[in-house]
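> one predicted model, sequence on top.
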Amino acid sequence: MRQRSIPGARGRVRPLTLLGDPVLHTPCEDVTGFGPQLAGLVEDMFATMYAARGVGLAANQIGQGLRVFVYDCPDDEDVRHLGHLVNPRLVEADGLVLRGPEGCLSLPGLEAGTERYDEALVEGFTVTGEPLRVRGTGWFARCLQHECDHLDGLVYPDRVTGVRRRRVLRRAARASWAR
């Protein structure tokens, strides 16, 4: 029986890109080559995400301006969703709009109440170029929207307003990792 490989087992942990780096605020480019280099990037992304104890990671969070993200995230029923998307597009965000705590590996140790839809549908491709549709609800829908935002050059504080936005940006400016 052939065993499936564990995502990230062959990857290397890369340094995380932190808030303030321009790559996080630049829309990512579409992937045009589906080969070993892309597969290696996805493996590195899984390894980095697991090392940082995250549930999702976009390529620009390791300095690569490409439309790729990985995830290992539960939904509200504690069902595990594990995978990756290449050239993803958020095609539907629907349902209730809920404000919940949201953090980011590029803003370590910080979080803010961020409004997101309770349902999301993302379309893209696998690392081998096969079409893929991923539907998420609850926490997983939040993860999908968060990662798609990264690829569009947004971080979650861009979605927060008022006192919550000022508070998280002030805390980020004082963080030990701030530039």
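In hand now; what should we look at?
> switch to C-alpha atoms for all contacts and neighbour counts from now on
Fine.
> gap between residue 136 and residue 107?
24 Å (Cα to Cα, to the nearest Å).
> residue 24 contacts residue 156, doesn't it?
No - assessed by Cα atoms under 8 Å, residue 24 is found out of contact with residue 156, at 10.9 Å.
> neighbour count for the two, which is higher?
Taking other Cα atoms under 10 Å, residue 24 and residue 156 do not tie; residue 24 has more neighbours (27 against 22).
> just give the nearest non-adjacent residue to the spatially most central residue of the chain, would you?
The chain has residue 147 as the residue nearest its centroid, 3.1 Å off, counting by Cα atoms, centre = their mean. Sequence neighbours aside, residue 58 is the residue nearest to residue 147 in space, at 5.9 Å (criterion: Cα to Cα, 6 or more residues apart in numbering).
> quick one, what contacts that neighbour?
Residues counted as contacts of residue 58 (Cα atoms under 8 Å, 6 or more residues apart in numbering) are 45, 67, 68, 69, 70, 147, 150, 151.
> putting a second one here so we can go through both:
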Amino acid sequence: MAVREILTVPDPRLREVSKEVAAVTDETRALMDDMLETMYAAPGIGLAAIQIGVPERIIVMDLADKHEEPQPRYFVNPRIIDPSEDVAPYEEGCLSVPDAFEELDRPARCRVEYLDYEGRPQVLEAKGLLATCIQHEMDHLEGILFIDHLSRLKRERILKRLKREAKAKAAEKPEKPAKKPSLPFLAAE
């Protein structure tokens, strides 16, 4: 297992629509293991494969409290069916949109069809935070970020701040010293 880099806005790969996974293989499971380790290291509660640059319809999540044993969940080719009419507000954040949190309304309940870690078909009845997290991560599979659900003003304010922080971070990095030209007569000594 390995911790991978999480893409952040404005990386254009986050806008890609992810492709169906043909079959759950050892390679798929290794990817899900890396995703889970990356999510835990971040730390976060959910991660879509596209967030580490892999445009496949795979999500991992773990909603266990930090005082509980880990409860990892794996979703391959998830599909939401029967979202409820009633909505629930949750404050959402995203590993790909660092340090931005806003309250969003999403369907309070939904059912999800998916393949599990072993490739077996499953149906999950989700409500509360689980329903919100699944919907948030599934948006990633369609190239949608949670900030896309915000007003234009809020979204632009967040993007402007992230751009400013990225610029400041880039300015902090020391430039690599220029290589000294090699002098042929010194190399022979």
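Good, I have the coordinates. What you are looking at is a predicted structure, and each value in this text was computed from that prediction instead of being measured.
> what residues sit buried inside stretch 121-132 of structure 1?
Across stretch 121-132 of structure 1, burial judged by 16 or more other Cα atoms under 10 Å covers 121, 122, 123, 124, 125, 126, 127.
> what touches both of residue 24 and residue 156 of structure 1?
Applying Cα under 8 Å, 6+ apart, one finds that no residue jointly contacts residue 24 of structure 1 and residue 156.
> quick check: residue 17 of structure 1 vs residue 141 of structure 1, distance?
23 Å.
> neighbour-wise, which of those two wins?
Neighbour count, other Cα under 10 Å: between residue 17 of structure 1 and residue 141, residue 141 has more, with 25 against 19.
> so which residues of structure 1 form strands?
Counting by DSSP state E, structure 1 has strands at residues 56-58, 68-74, 80-103, 111-125, 131-137.
> can you list the ones you listed in a markdown table and add distance to residue 160 of structure 1?
Converted to a markdown table, the strands of structure 1 look like this (distance: least, Cα to Cα, whole Å):
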| stretch | distance to residue 160 of structure 1 |
| --- | --- |
| strand 56-58 | 20 |
| strand 68-74 | 22 |
| strand 80-103 | 10 |
| strand 111-125 | 6 |
| strand 131-137 | 21 |
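> between these, which gets nearest to residue 172 of structure 1?
Nearest to residue 172 of structure 1, of all the strands of structure 1, is strand 111-125, at 9.9 Å by Cα to Cα.
> which residue numbers in structure 2 go with the closest one?
Strand 111-125 of structure 1 corresponds to residues 101-115 in structure 2, going by TM-score structural alignment.
> ok so, going back, quick check, nearest of the buried residues of stretch 121-132 of structure 1 to residue 11 of structure 1?
Nearest to residue 11 of structure 1 out of the buried residues of stretch 121-132 of structure 1 is residue 127 (Cα to Cα; 14.5 Å).
> tell me the spacing between the closest one and residue 114 of structure 1.
Distance of residue 127 of structure 1 to residue 114 of structure 1, computed by Cα to Cα: 30 Å.
> circling back to that earlier point, test my guess that the residue nearest to the centre of structure 1 contacts residue 56.
Yes - taking contacts as Cα under 8 Å, residue 147 of structure 1 lies within contact range of residue 56: 6.9 Å.
> give the residues shared as contacts by these two.
Common neighbours of residue 147 of structure 1 and residue 56 (criterion: Cα under 8 Å, 6+ apart): residue 69.
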